[in-house]
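# Sequence first, predicted coordinates after that:
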Amino acid sequence: MPALPDPTPASRALRAGPDQRYRQYAPCRQLAPYVLCYWSMRADADSRDATRVRVVPDGCLDAVFDPHGILAPVGMQPSAPGVFLTGIMQRSAVIGFAAPGAVFGIRFRPAGTGAFLDIHVQETTGLRLNICDVMPDLSARLEDTLLAAPHGMQAVIRHMEQALLHRLAGVKSSPPLAHAAVAAFAQSHGSLGVGSVAMRLGVSPRHLERCFARHVGLSPKQFCRIMRLHHALHMLRSAPDTPRWCHLAAETGFADQAHLIREMRTLFGATPTELQNEHNDVAFIQYDMPDLR
């Protein structure tokens, strides 16, 4: 069995989001190839109505722990209590809280989830799945350990990592080709083509596309689309003044301003101006661009 986590979770806090109620935590060294981060989000009794997060596609899968069923996607019924897996998102969603409380999550790296799933990653795309259907042995351990865990994120992360490390025992490592391709596309903010990355990695474009789809759950083209939009969103939110849209579009790989606006509305659910204006009202879970390198 792999060694238990090295540093304590408290020493691995990455950052708070734009809203202090959202926090991210780094995984231990053994799980870093598979897990991007752990996260927690809470709603207080006096502020739950104002706690809304826009969740945007980022190419990752999340295991979400909502033991009291307090998550309330806007325009939909609150979640049923439990643990579920959100497959790779194809559209943005705004999530609120139906009651005070906290939820926790594991955000898996692209190409990192396959070690824990009993189905192919692409079968999860756009779906919300009961975790016991796709990670049965892991599901039982997670639910048992989380119920036994004392309150506090340190204890929650420690128990989550013990369950994940137990699952990894005897499992093959993640495919290096898929990881290398994810890193190459992410580092270029989605600007590199399949042919360029395939040549760099010494494989044919077709082989790279098959491997990427199997282990990441998206085609390279779909993944690069997400990376370009995250880059545009990052530049938009970093700009001290209203950006010149034509320059922003050109710098982030879009044909023109109309192309940027159309893509952002389709994938992120709002135009760049609308996203910029809701900054004070909605806390982004993916506030910073995910570091997938």
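Nice, I can see it.
# going forward, measure contacts between C-alpha atoms and count neighbours the same way
Noted.
# Not counting sequence-adjacent ones, nearest residue to the residue nearest the centre of the chain?
Nearest to the geometric centre of the chain sits residue 60, at 4.0 Å (CA atoms, centre = their mean). Of all residues not flanking residue 60 in the chain, residue 110 sits nearest, at 5.3 Å (CA to CA, 6 or more residues apart in numbering).
# now swap in residue 52 and tell me
Sequence neighbours aside, residue 96 is the residue nearest to residue 52 in space, at 4.5 Å (criterion: CA to CA, 6+ apart).
# Could you do residue 167 as well?
Nearest to residue 167 is residue 138, by CA to CA, 6+ apart, at 6.4 Å.
# for residue 266, same thing?
residue 91 (7.1 Å).
# Would you agree the one you found falls within a helix?
No - under DSSP: H, G, I helix; E, B strand; the rest coil, residue 91 sits outside any helix and is assigned coil.
# Return the distance of it relative to residue 58.
10 Å (CA to CA, to the nearest Å).
# cool, and residue 262?
18 Å.
# Give me the more crowded residue out of the two.
More crowded of residue 262 and residue 58, by other CA atoms under 10 Å: residue 58, with 22 against 15.
# Check the offset of stretch 148-167 from the chain's centre.
Here the centre of stretch 148-167 is set off from its chain's centre by 19 Å, with CA atoms, centre = their mean, to the nearest Å.
# burial of the residue nearest to residue 32 when sequence neighbours are not counted, as a residue count?
Nearest non-adjacent residue to residue 32, counting by CA to CA, 6+ apart: residue 26, 7.9 Å away. Neighbourhood size, residue 26 [other CA under 10 Å]: 21.
# Next, count neighbours for residue 203.
13.
# need the contact list for it.
Contact analysis of residue 203 by CA atoms under 8 Å, 6 or more residues apart in numbering lists nothing.
# Next one for the comparison:
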Amino acid sequence: MLTQFLPSAPLRPYVQCYWRATGLAGEDAGGVELLHPDGATGLLFNFGAALERNGERVQGGCWIDSPKRRTARLKVGQELDLLGVRFLPGMGFPFVGEALSVLAGGEMLPGDALRRLELETLHERLRQMPDLAGRLAILEEYLQDRLRHGERAPPTLPAALEWLQRCHGQGSITALVDELPFGQRRLERLFQRHMGLSPKHYARLLRVAHSRELIKQGGAASSLTDTAFAAGYFDQAHFIHDFKAVTGFTPGGYLDYARRRYGGEAQPTVGRHR
């Protein structure tokens, strides 16, 4: 069971949600959850059994979930109990205090990787708090303190991200720069510092995410040719290449996966998972 919680008003420009995942491994998917890249970063705290990500056991109990370029496969055990913070794309920098280009790559960095964050101490405080409301209050207090002392993104970055998100990554970077008060080199530096990705790479993630949602919503009636065009691809080979490079599936393979998972029915968009 995945449950999401809204942050307090001061944190909403930065935090997508708090989330909690509990329960048993799903038999229909073999206990494997797909974690798709959305350009965001997060914090993750484990109170249950050990995790296995991309076929490797993840050591420790708390991590920085760094920006991913590819879909990760998380194998969940029989005692799933995770608590996480998911920042909005480009908004994790004030809390992490490190250029996201240094952290990018899709790995879950151990809690002690950045000592100044004291995530292991935070994990222990959360573990000692028996109820979820108390744990969320501890997270709120910690993040608000980090925000007070952190460097915030310039307002042009959220505007650039919103522009790309609005067109599902289909607009050209040149057209985006025309909307901004500075040039492409400055935009590239902003993205590397606050996203850990280039604008072009983030646009690619958005296009593939849009394709993925179109496939899920179309179900058994989904036409991959129509999906490619709707996602801004005019070349099937380019569509297949991008989709597989990000998700590890061909579009047809993901359609088969979606049919098995959702029974061929249209599905709503649910976060970044699956």
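Great, that's in hand. In this text, all values refer to a predicted model and were calculated from it rather than measured experimentally.
# TM-score them against each other, please.
The TM-score (TM-score structural alignment, normalised by the length of structure 2) is 0.87; 266 aligned residues with a CA RMSD of 2.5 Å.
# related to what we said a few turns ago, so the residue nearest to residue 52 of structure 1 is in which element?
Using DSSP states H and E, residue 96 of structure 1 sits in strand 93-97.
# For that strand, which helices and strands make contact with it?
Applying 3 or more CA pairs under 8 Å, 6 or more residues apart in numbering; DSSP states H and E, one finds that strand 93-97 of structure 1 contacts strand 53-55, strand 71-73.
# The ones you listed: which one's closest to residue 227 of structure 1?
Proximity to residue 227 of structure 1, assessed across these by CA to CA, is greatest for strand 53-55 (14.9 Å).
# The closest one vs structure 2, average distance?
In the superposition against structure 2, strand 53-55 of structure 1 averages 0.7 Å from its aligned positions (mean CA distance after the TM-score superposition for structure 1).
# How about residues contacting that strand?
So strand 53-55 of structure 1 is in contact with 92-96, 282-286, going by CA under 8 Å, 6+ apart.
# Which positions in structure 2 sit opposite it in the alignment?
Mapping strand 53-55 of structure 1 onto structure 2 (TM-score structural alignment) gives residues 33-35.
# What separation do you get for residue 158 of structure 2 and residue 198 of structure 2?
Computed with CA to CA, the distance linking residue 158 of structure 2 and residue 198 of structure 2 is 15 Å.
# ok, now residue 169 of structure 2?
12 Å.
# and if you look at residue 240 of structure 2?
21 Å.
# Give me the neighbour count for the aligned partner of the residue nearest to residue 60 of structure 1 in structure 2.
Counting by TM-score structural alignment, residue 110 of structure 1 corresponds to residue 89 in structure 2. By the measure other CA under 10 Å, the count of residues near residue 89 of structure 2 is 23.
# just checking, what's the longest helix in structure 2?
helix 199-218 (DSSP state H).
# quick one: terminal-to-terminal distance for stretch 24-32 of structure 1?
Note: stretch 24-32 of structure 1 ends 14 Å apart using CA to CA.
# Please tell me which residues of structure 2 that stretch aligns onto.
On structure 2, the counterpart of stretch 24-32 of structure 1 by TM-score structural alignment is residues 4-12.
# Quick check: chain neighbours aside, which residue is closest to residue 79 of structure 1?
residue 69 (5.0 Å).
# Please identify the helix or strand for the one you found.
Here residue 69 of structure 1 is assigned to no helix or strand, by DSSP H and E.
# Would you mind finding the match for residue 70 of structure 2 in structure 1?
By TM-score structural alignment, residue 70 of structure 2 lines up with residue 91.
# contacting residues around that match?
56-57, 266-269.
# Residue 211 of structure 2 now?
By CA under 8 Å, 6+ apart, the neighbours of residue 211 of structure 2 are 227-228, 230-231.
# Distance check, it against residue 269 of structure 2.
12 Å.
# Distance-wise, check the equivalent of residue 251 of structure 2 over in structure 1 relative to residue 95 of structure 1.
Taking TM-score structural alignment, residue 251 of structure 2 has residue 272 as its aligned residue in structure 1. Remark: distance between residue 272 of structure 1 and residue 95 of structure 1 (CA to CA) = 19 Å.
# Could I get the full set of helices for structure 2?
93-96, 100-103, 119-128, 132-149, 156-166, 173-178, 184-194, 199-218, 224-230, 236-247, 251-262.
# List the contacts of stretch 75-84 of structure 2.
By CA under 8 Å, 6+ apart, stretch 75-84 of structure 2 touches 18-25, 31-33, 42-55.
# Apply 6 Å and report the result again.
Applying CA atoms under 6 Å, 6 or more residues apart in numbering, the set of residues contacting stretch 75-84 of structure 2 from outside is 18-25, 31-32, 43-49, 52.
# And for stretch 61-71 of structure 1?
In contact with stretch 61-71 of structure 1 (CA under 6 Å, 6+ apart) are residues 78-88, 97-99, 103-108.
# Which of those are buried? Put it as a PyMOL command.
Under the burial definition 16 or more other CA atoms under 10 Å, those of the contacts of stretch 61-71 of structure 1 that qualify are selected in PyMOL by:
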select buried, resi 78+79+83+84+85+86+87+88+97+98+99+103+104+105+106+107+108
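# now, which of the contacts of stretch 61-71 of structure 1 lie within strands?
82-86, 97, 103-108 (DSSP state E).
# Looking at those, which is nearest residue 200 of structure 1?
Distances from residue 200 of structure 1 to those, taken by CA to CA, are shortest for residue 108, at 25.3 Å.
# you'd agree that closest one is up against residue 35?
Yes - applying CA atoms under 6 Å, one finds residue 108 of structure 1 in contact with residue 35, separated by 4.3 Å.
# Around residue 169 of structure 1, how many other residues sit close by?
10.
# again with residue 171 of structure 1
By other CA under 10 Å, neighbour count at residue 171 of structure 1 equals 11.
# next one: the one 5 residues further on
Taking other CA under 10 Å as the neighbour definition, residue 176 of structure 1 ends up with a count of 11.
# So what does it match up with in structure 2?
Looking across to structure 2 (by TM-score structural alignment), residue 176 of structure 1 lines up with residue 155.
# same thing with residue 194 of structure 1?
Under TM-score structural alignment, residue 194 of structure 1 pairs with residue 173 in structure 2.
# Residue 261 of structure 1 now?
In structure 2, residue 261 of structure 1 lands on residue 240 (TM-score structural alignment).
# and what of residue 247 of structure 1?
Under the alignment (TM-score structural alignment), residue 247 of structure 1 maps onto residue 226 of structure 2.
# Now do the contacts for that match.
Taking CA under 6 Å, 6+ apart as the definition, residue 226 of structure 2 has no contacts.
# quick one: residue 193 of structure 2 and residue 94 of structure 2, what's the gap?
11 Å.
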